[in-house]
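Engineer: need the 3D shape of this:
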Amino acid sequence: MDYKDTLLMPKTAFPMRGNLPNKEPVRQAQWEEMNIYEKVQKRTEGRPLFVLHDGPPYANGDLHIGHALNQILKDFITRYKSMSGFHAPYVPGWDTHGLPIETALTKKKKVDRKKMSIAEFRQKCAEYAMGQVNSQRTQFKQLGARGEWDNPYITLTKDYEAAQIRVFGEMAKKGYIYKGKKPVYWSPSSESALAEAEIEYQDKRSASIYVTFEVTDGKDVLDGGEKIIIWTTTPWTIPANLGITLHPDLIYAVVAVNEEKYVIAKDLLEEVSEVLDWKDPQVVKTFKGEEADRVIARHPFYDRDSLIMLGDHVTTDAGTGCVHTAPGHGEDDFIVARSYGIEALSPVDDKGVFTDEAPGFEGIFYDKANQAITEKLDEVGALLKLGFITHSYPHDWRTKKPTIFRATSQWFASIKDFRQDILDEIKRVNWYPAWGETRLYNMVRDREDWCISRQRSWGVPIPVFYGEDKTPIITDVTIDHVSKLFAEHGSNIWFEWDAKDLLPEGFISEHSPNGTFTKETDIMDVWFDSGSSHQAVLAGRPYLKRPADIYLEGSDQYRGWFNSSLSTAVAVTGESPFKTIISHGFVLDGNGRKMSKSLGNVMVPSKVQKQWGVDILRLWVSSVDYQADVRISQEILKQISEAYRKIRNTFRFMLANLADFDPATDRVPESELEEVDRYMLHQLGELVGNVRESYDKYEFSPIFHEIHNFCAVDLSSFYLDFAKDVLYIEEKDNKRRRSIQTGYYEILTTMVKLLTPIIPHTTEEIWEYIPGVEEESVQLTDIPEPNKMEDFTETVAKWDQFMKVRDDVLKALEEARNEKIIGKSLEAKITIVPKDEETKAVLKNMEHLHQYLIVSEAVVTDNNEEAKAYKYVDVAVEKHPGEKCQRCWMASETVGEDKDYPDLCTRCASVVKENYTA
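Structural biologist: Below you'll find the model as predicted:
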């Protein structure tokens, strides 16, 4: 007889290799065919609603690894919520307006804007954007992301634009929208105003100059002829200078140097003397800044006055304490000049080129004018020092080119009018990580007005009409009418129809006695677009809700979508649009460097999918501390793949040992389970509790580590290992065998559910092989609550102590192997001497001790002089004197006792006789 035929060896068709890159697309097609998203929504209908609102990615280009991190995190949460008592619909969205799409058309697609109308160009933009949406949608679905992909929200759709118009109208109605001329970030490369959220800082090399302005009217404080010194890193703004600002409380000094008298802040005398190489400067007079109010100096090379003004923004951190003031090119400059009744002068056009308001420099690009202006200052004797510095400077985050401050007529949302309401709402929000609250709070606290107008074509028009006297017209009637027009026709009609056709029939206004109207040509900031999603989506779809439970985006969105959403929502509703903000860091390469094509370290999600599989990418996301910057590389993915293989093979082993198990008939009631199986189910309950707690706290790396550790330690090195001697050797319906199988079944089904939000392709595959499951998909199940296993405390303590003893025994066996006393552990007979009464009680009363320790015999005694000392027990290891059973491989002195089977131990001989002989 071949004894192999008498063993109940594991059997399963579940493959050892995942072959994920090939299988996952097939699985995704199956989900689509079975409408899994709709089935999940139907199953959870009536449960408490949970809404994670998707921040819209920009519809341009393929997904990068940051997109994958973001989308997978969202999918973890919505999948978990739908399996833990909630109804969690997920509506993905796209941001579709803005400059990058205009640029893509004109540069990549070679579209000639000059040969078409604005409306025709906008139609081209819309078509391009929708093509990008479709491409990105496919890529998002390939990540295994589950959602309402056939009905997303898109910022260019009619319903969305109509809702956005209503948000604008409500803010205007409350007095938060106004038009004014003030300095804003201006991008010459984009030819448009920018909001703070569209600015990023990069190093730039700039000129550093010290310039003198001669006093012409000292107002009895100065004699006249003194030279006030200013310092600036923007020489190009000197033609726009209209004044010099001093701090009212600073002490200023008139300093005599080489027969000249200069004016600077007294506290900066030492620093300025060093920079300008002054030898033995003499202070001839001091005065308080406020005394010099309205003193008049002369512009260095134009025949006009430069007024001395007072402002609290002046500091002694750098420079001279006398601030060159060009109200057309700086916010502080603008504010202080306005208080003196001085209008802003901004002699550069949309492209950053000087106009005829800067005589001598007309037609020169502002940055190139730095040299010409510096040379002019030197020529007229006003330049004291020229140097260069490298400093952090604002750049257009789209074009990556420098911006300027430029006073233009723009539309603003006056954040300061409802700033305190926003700050109060920030305190009511839950923040992950906690520092997010401080970050957004400080941004809002320091924010004045939000420039919401852009001088572009591709965006939502600002719905404002002008009367014949140029007065802006924004009324409930016009807003409602335009909103309805957009809902019916789309916003392109703003550029296709005349103003009179866009107004309600018979509309009259005191500002147009002849009934003639014009319309605004600027569009809204794209952050106003996406920031209106709470109205267009959360309030616009009856199965969602406002506020959403979660907004989850990258940490760059504190200045972006988090900020604009909060601002518009508080303005319109008085409340935050979100209850919780979760932010994640950026994805870096394995060395912690930013990814870039030039470094060749870019990881593309599609390539990761084809090489490793989506579930490996998803498992990687679960393994990292995503709230900080995270790293990814081939080496890291290889490590994740090893962890995946361990988890997969653990599941495969349990599946294989359930081949003859029918849960309907073979499941052992919990009260009748063997102690070790109850103990393992208790450990499983602990795992479930910890994992659910981590899911609830949106912490996924503890889930990855706990499940991986449970597979590697609790299961593979203990429960799955010792159980082979029962599962393979005993007869099919042996009670201990069925008890272990019951334990396996509970562990397998529970862990598959725990992991479904993270690696759904794999868990769905496993689910198909589990005997007796009724649901067609694991996604249509709930994650179980932790099994409390009442009145089991003493037993848990007993087995916890045994596991400590087991560690000692494993060390002893390893040392015996190294000393060549034994080969495999089944060759061993061990003698254990407990060191304390607790350990003694545990071991003395433990049946099957040798099986749990995977040795052929285990003896517990009070004394053994040959035993080596360990932490909890002393252990002596010797080679077992019995012969090896040819069926179970245990060494036993009973081998040969049964004459029919002389090479088997009595246990195996009994099983074979009863089950495998005719």
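
Engineer: C-alpha from now on. contacts and neighbour counts both.
Structural biologist: Noted.

Engineer: secondary structure class of residue 286, three-state.
Structural biologist: Secondary structure state of residue 286, per DSSP: H, G, I helix; E, B strand; the rest coil, is strand.

Engineer: following up with a second sequence; could you model it the same way so I can compare the two?
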Amino acid sequence: MADDAEKPSRDYRETVFLPETPFPMRAGLPQKEPQILAKWAELDLYRAVRAERQRAGAPLFVLHDGPPYANGAIHIGHALQKTLKDFVVRSRFLLGYDVDYVPGWDCHGLPIEWKIEEELRSQGRRKDEVSKAEFRTRCREYASHWIDVQREGFKRLGVIGDWENRYATMDYSSEAAIVAEFHKFVASGQLYRGSKPVMWSPVERTALADAEVEYHDHVSPTIWVKFPVVEGSDAARGASVVIWTTTPWTIPANRAISYSDGIDYAVYEVEAMEEGLEFEPWAKAGDKLILAEKLAGDVFKAARIAKARRVEAVDCQGMVCEHPLAALDTHYAFQVPLLEGDHVTDDAGTGFVHTAPGHGADDYLVWLAHGHREIPETVDPDGAYYPHVALFAGLKVLETEGKKAGKFGPANGAVMDKLIEAGALLARGRLEHSYPHSWRSKAPVIFRNTPQWFIRMDEPVDTRQLGGRTLRETALEAIEATTFYPAGGKNRIRSMVETRPDWLISRQRAWGAPLAMFVDKETGQPLHDPAVDARIIAAIAAEGADAWFTRPVSDFLGEHEPERFEKVEDILDVWFDSGSTHAFTLENRAHTRWPADLYLEGSDQHRGWFQSSLLESSGTRGRAPYDAILTHGFTMDENGEKMSKSKGNVVDPEVVIRESGAEIIRLWAAMIDYSDDSRIGKTVLQTTSDAYRKLRNTVRYMLGALADYTPDEAVELDQMPPLERFILHRLWELDGQVRAAYQGYVFQDVIRPLIEFCQNELSSLFFDIRRDSLYCDQPGELRRRAARTVMDAVFERLTAWLGPLIPFTMEEAWTTRYPQGHSNALRVIPETPAEWANPAEAERWAKVQAVTSVVTGALEIERREKRMGAALEAAPRVHVADADLLAAFDGLDAAEVFRTSQATLVAGEGPAEAFRLSEVPGVAVEPLRAEGAKCARSWRILPEVGSDPRYPDLSLRDAAAVAAWDAARA
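Structural biologist: Here you go, the predicted model:
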């Protein structure tokens, strides 16, 4: 009978206003996202938003897309970058801008050529057996395929943009524009042909720019070589200058030895060699060696010299040596002068630098500085010695084909053998050091003298755009005028531009935009004829760059005599291609402008696209093509290691999307500090999924609580209870924070405060306190209406604020509530009234929550000790000694705030045995049990339960609510 007495006389669940929403708890993003994408496609979302902004007269914002390379499926780095760009596009739309964003692709260049060469080899064909037209067609088809694949991958991430009018550097119109930009450099005199050592890839048979080179550890042979002195002081005669080098193969190209006036040199005479060696050393007693005094000991150790006597100091000025191979062939019977050079140090080696002006930048410069002009050509495009190189003709420095491609060829060994034969080798060894490699083929490169085309960095240009400044000066001024996110990017790119050499823009390959010009055979100068240029541009615009290679020269030269001119068939550096994209994407198009507001890429593009765009635009327009640059770091695995397929630590965005949805990648991108390298893996993705679930549940709860809400319920600000006024104040604060964060591209400062807001102020405070009112108060009660009014304001803003970051979920939430309304993406941030700002209320709730934390701590102990169950069983007596803390509860229902059935606030310190928290002094809690009966509807324990005879198991509030509910259905 006792059990029967505790059972409610009626099931009151139908009278409780529980949240109702079709918005599911489980997101099912892999299935839901494609449906949303289909709706966006049907709406033509990007153009729809632009049209709406333009109708409203919105200011224009231009994000110019740095083109990814069209040679494979997207990876996680692509996903991060394109997602960040989408954050920019969507957030600027949200801030009320009209945003121009045209996605693009980089299509020319070596990686695609390599793929086509591989295809040809698999068919038993060589590249030189295929016409240039067929080869270029194959390259174009390959790039086109991957553009389609990547575009679908980017769209699956939710990235919006003008996909229908995407750009590609291989489009005929793009190739024509690139060549037109090149012609501007020809016309202004900034272009020249120079014969100088450039980084050359024998494997790829082309010159490389600095931006195309990366450094890896590499083991090289090292040699110490004796150059006999033929002219010099009395002390120097009969001695040999010793050089040290890690490139033995360059000895045939030696023309000088460099020294420094700041280094002390001396002649040393060998007195004894080490004994008990397994080989006979090449040095012998009586040898006289000229060395830097600081490094003599290191040289003796390498040469196994046991004892040497310093004869006297020596002055290197005017000293002349003979080539160490002179005794073997008259080809080397020339003098080798000693030249003073700033690049010489005594950090390592011998204090002398072997100088081969055709194979090193410093060698070349010191050779020219001393009045020499002829640069010997020693190695051909395949990395083999030319036929005229005595003793070594045809030998390869690097292997270029087969399994040994990129490995050292026989040249180094052959040179060392001949030096031994000539008695010129003092010692040899091996050294592991950082060595330049092509970032495409990963093969080592060499410095090789070859005629190439360059853009001058340091010659004043008298054009309207440059006004007598050099390209370097103009570019550095443009850097100063650019805003960088993060700010450190400015120093990074500036240091590169300050020290970079002239821009090498020619390549000896087939797939690219050509250096479409003619050179006068008599003067060596490029032909600059506007009519010729116009015919070239028209032909390329109509037929693509192929026209330059297939059409007869007479189609371009007009009245000029073809036999007088050389047709240049090199192609342009692909960085010149991508550096020109602003010219054909931002200029001469409707609804955009030049320059762009923002360029956004990885930090490696300070030496790549950011810089090539800067130089191209500075040289043709006198300023950068952008007002701001934003850079992000690289993606690493969870251990901070670089991802690689061989390690098995690669995160494939396609897999993540298939398993969890694109929204998880987007949320990860929003939560990280993208300016630094970021980590991703299973654990990181799980943490991200947890954060997503909390956001989703917050939105789901609001959708349920706002079911059937109409503006007629709205409560004015002056009628709002304190809690609602506090939440409105937080909305006002967050509105400013979110706008500022989006304006400054700090997406982390959007998502993290919003997650904390959802977890702390909403779920743990507002929703938790108001749950009883929302479920059990009558619909017309002020407290319930006020809570729903504020929830409506929260929903309106939260769906807008989060829209750029997790657009799929916010679109689902928005259209769940407004199924007949427009897309969430079409919205701008709702204006937040200034009168919502209420610092006093915020200060009050900070105090209230401090006191609440002590109550919660006391009740947790009661639950843990099983002396009490739910908080509704409690009626805490709270002693508050601090008058300000006590005053914070004026106008509040303490039991409602503590989520208990009853509560009492008492001024004073409280009994010694009461519960306290050290971080909240002056508050003590006695966790008493609530007295009375349990309301069958709200579950609160109150003495008043049963006071209404109609509903003997309800509190008075719940009895009135049920009576009203019954009457409405009578």
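
Engineer: in the second structure, what residue corresponds to residue 909 of the first structure?
Structural biologist: With TM-score structural alignment as the criterion, residue 909 of the first structure lines up with residue 959 in the second structure.

Engineer: how many neighbours does residue 202 of the first structure have?
Structural biologist: 16 (other CA atoms under 10 Å).

Engineer: and it, how far from residue 371 of the first structure?
Structural biologist: 22 Å (CA to CA, to the nearest Å).

Engineer: follow-up on the earlier one: so how many other residues sit close to the match of residue 909 of the first structure?
Structural biologist: With other CA under 10 Å as criterion, residue 959 of the second structure counts 23.

Engineer: please settle this for me: is it part of a helix?
Structural biologist: Yes: Residue 959 of the second structure: assigned to a helix according to three-state DSSP.

Engineer: ok, and the closest non-adjacent residue to it?
Structural biologist: Computed as CA to CA, 6 or more residues apart in numbering, the closest residue to residue 959 of the second structure that is not its neighbour in sequence is residue 951, at 5.9 Å.

Engineer: same deal with residue 316 of the second structure?
Structural biologist: Per CA to CA, 6+ apart, closest to residue 316 of the second structure is residue 338, 6.9 Å.

Engineer: residue in the first structure matching residue 623 of the second structure?
Structural biologist: Under the alignment (TM-score structural alignment), residue 623 of the second structure pairs with residue 575 in the first structure.

Engineer: tell me the SS of that match?
Structural biologist: Secondary structure of residue 575 of the first structure, per three-state DSSP, is coil.

Engineer: which residues lie in contact with it in this structure?
Structural biologist: 425, 547, 569 (CA atoms under 8 Å, 6 or more residues apart in numbering).

Engineer: can you check residue 886 of the second structure too?
Structural biologist: Shown in contact with residue 886 of the second structure (CA under 8 Å, 6+ apart): 880, 905, 907.

Engineer: considering the residues you listed, which possesses the most neighbours?
Structural biologist: For the contacts of residue 886 of the second structure, neighbours tallied by other CA under 10 Å; top is residue 880, 22 neighbours.

Engineer: any idea what it aligns with in the first structure?
Structural biologist: Match for residue 880 of the second structure (TM-score structural alignment): residue 834.

Engineer: which residue comes closest to its match once chain neighbours are left out?
Structural biologist: residue 873 is the one closest to residue 834 of the first structure (CA to CA, 6+ apart), at 4.6 Å.

Engineer: again, but for residue 286 of the second structure
Structural biologist: Nearest to residue 286 of the second structure is residue 270, by CA to CA, 6+ apart, at 5.3 Å.

Engineer: and if you look at residue 286 of the first structure?
Structural biologist: residue 253 (4.4 Å).

Engineer: do the same with residue 798 of the first structure
Structural biologist: Nearest one to residue 798 of the first structure, counting by CA to CA, 6+ apart, is residue 842 at 5.9 Å.

Engineer: let me see the contact set for the one you found.
Structural biologist: Here residue 842 of the first structure is in contact with 798, 799, 801, 802 (CA under 8 Å, 6+ apart).

Engineer: so how far is residue 30 of the first structure from residue 23 of the first structure?
Structural biologist: Applying CA to CA to residue 23 of the first structure and residue 30 of the first structure gives a distance of 11 Å.

Engineer: I'd like to know how many residues surround the residue nearest to residue 959 of the second structure.
Structural biologist: So residue 951 of the second structure, with other CA under 10 Å, has 21 neighbours.
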